[in-house]
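Asker: below are the sequence and a predicted model for it; my questions follow.
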Amino acid sequence: MSMVNDAVTAVVDALKAAPAVSNRVERVRLRALPASAGTAVVVRPLGSDVQDAELPTGHPYAWTTQIIVECYARAPQGIAPDVAVDALLEAVYARLLQDPTLGGAVTALQPQAIAYDYDVDGENVVCATLQINARQMTVGASL
C-alpha cells in the first residue's frame, strides 16, 4: 500500500475506534449524510508534497500528505448550524491528536485549517472540514 493509503486508513481506523466519533465514519463518500443520519465523518486524501529527497538518487523520502476530514451534522430546529457540528468536530480533533503518529502510521499529524459549509443540500446540514497534514517517510523509489 502507498503512504497516502496508509495515512488515510490510519485516520479512518482512529475515528472508528471504540467509541467511534460517529455512527458513520467513511472513506471518500460522496453523499455523506443520508436522511436517516444525524452525523457523519468522511475522510479523504487531498494530495502529497515532497519535503526532502535523497541527493544521490533524487528519490523523495519525506512527504507531507494533506488529509481532509469532513464532519457533517444535521442542525435541529432552533440550533445554529455551527453549534450543531461543534461537538463532532471537537471529538474528531481530540481523537486524532490523542496519538499524532496514528500508531506509527505517520511521523506526525499537524492540524492545518478548519472550513465550514452551510446547508449544502437544502436539508439543514452543516459541514466542518478539518484539514490535517501527515508527515510521512518513504524509502527509495517506493510510496
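Answerer: Looks like it arrived, so ask away.
Asker: make it CA atoms for all contacts and neighbour counts henceforth
Answerer: OK.
Asker: longest helix in the chain, please.
Answerer: helix 81-98 (DSSP state H).
Asker: run the chain-centre distance for it.
Answerer: Computed by Cα atoms, centre = their mean, to the nearest Å, the separation of helix 81-98 from the middle of its chain amounts to 12 Å.
Asker: alright, now check it against this:
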Amino acid sequence: MNSAQFTIVTAIVDQLQVEPALSGGRIFRSRARPLAVDQPSGLVVRIERSTSTLAQVIGGPTTWATLINVECYARATGAEPDAVADALLVDVFDRLALAPTLNGAAMSLEPLPGDTLSWEVDELDSKIACITAKFVVMHQTKGRTLT
C-alpha cells in the first residue's frame, strides 16, 4: 500500500492524462530527466513536502497540506520555448480546475499562495524552458497513519 501523498501525485497525473492528454501524454512522476532530445514538451509532477495537523481527538483523522510541483517543460521547436511552456501551464491550470478534489482523493487542490509560479530557461542540447507551478493539496489520513 502506498501513502496518501503518493496517491495524490497519482491522482494529479491521472487528471492531466484525461483525454486529450496534455503534452502528448508525456507526463511523469518524479522523473530526474524530464525530456528526451526528441521530445518537444513534457510535464513532471513531484511532491515537495507534506505537513500535518494532528487531530484534536486521539484516533481522529490527520489533516495534511501536501505541496506539489507541476513542472511544464518545452523545447524550442520553431517558437520560443517559454511561449510553448506557458501555453502548457495554462492547460495544466485549466485541467486541474476541473477536478478540485481530484475525484475524491483530496479535500481541495489550490495554487500555493505567494510563491505560485517560477520560470527557467536553459541551453542544453537545445533551448529549453521550464515553468513550475506549485499547488497545495489538502487531504486526510486515518489516525496517525499515512493512509
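Answerer: Yes, it's here. In this text the structure is predicted, and so the values were computed from the model without any measurement.
Asker: which strands and helices lie in contact with the longest helix of structure 1?
Answerer: helix 3-16, strand 60-74, strand 108-118, strand 125-137 (3 or more Cα pairs under 8 Å, 6 or more residues apart in numbering; DSSP states H and E).
Asker: mean shift of it relative to structure 2?
Answerer: Once the two are superposed, helix 81-98 of structure 1 sits an average of 1.2 Å from its aligned residues in structure 2 (mean Cα distance after the TM-score superposition for structure 1).
Asker: give me the buried positions along that helix.
Answerer: Buried residues in helix 81-98 of structure 1, counted by 16 or more other Cα atoms under 10 Å: 81-82, 84-86, 88-89, 92-93, 95-96.
Asker: would you mind putting those residues into JSON lines with distance to Ala40 of structure 1 alongside?
Answerer: Written out in JSON lines, the entries for the buried residues of helix 81-98 of structure 1 read as follows (distance: Cα to Cα, whole Å):
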{"residue": "Pro81", "distance to Ala40 of structure 1": "14"}
{"residue": "Asp82", "distance to Ala40 of structure 1": "15"}
{"residue": "Ala84", "distance to Ala40 of structure 1": "12"}
{"residue": "Val85", "distance to Ala40 of structure 1": "10"}
{"residue": "Asp86", "distance to Ala40 of structure 1": "13"}
{"residue": "Leu88", "distance to Ala40 of structure 1": "9"}
{"residue": "Leu89", "distance to Ala40 of structure 1": "11"}
{"residue": "Val92", "distance to Ala40 of structure 1": "11"}
{"residue": "Tyr93", "distance to Ala40 of structure 1": "14"}
{"residue": "Arg95", "distance to Ala40 of structure 1": "15"}
{"residue": "Leu96", "distance to Ala40 of structure 1": "16"}
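Asker: with respect to Ala10 of structure 1, which of those is nearest?
Answerer: Minimum distance to Ala10 of structure 1 across the buried residues of helix 81-98 of structure 1 is 9.7 Å, recorded for Leu96 (Cα to Cα).
Asker: that closest one touches Leu15, doesn't it?
Answerer: Yes - under the criterion of Cα atoms under 8 Å, Leu96 of structure 1 makes contact with Leu15 at 7.3 Å.
Asker: so how far is Gly140 of structure 1 from the most far-flung residue of structure 1 relative to its centre?
Answerer: Relative to the C-alpha centroid of structure 1, counting by Cα atoms, centre = their mean, Pro56 is the outermost residue, at 34.5 Å. Pro56 of structure 1 sits 11 Å away from Gly140 of structure 1, going by Cα to Cα, to the nearest Å.
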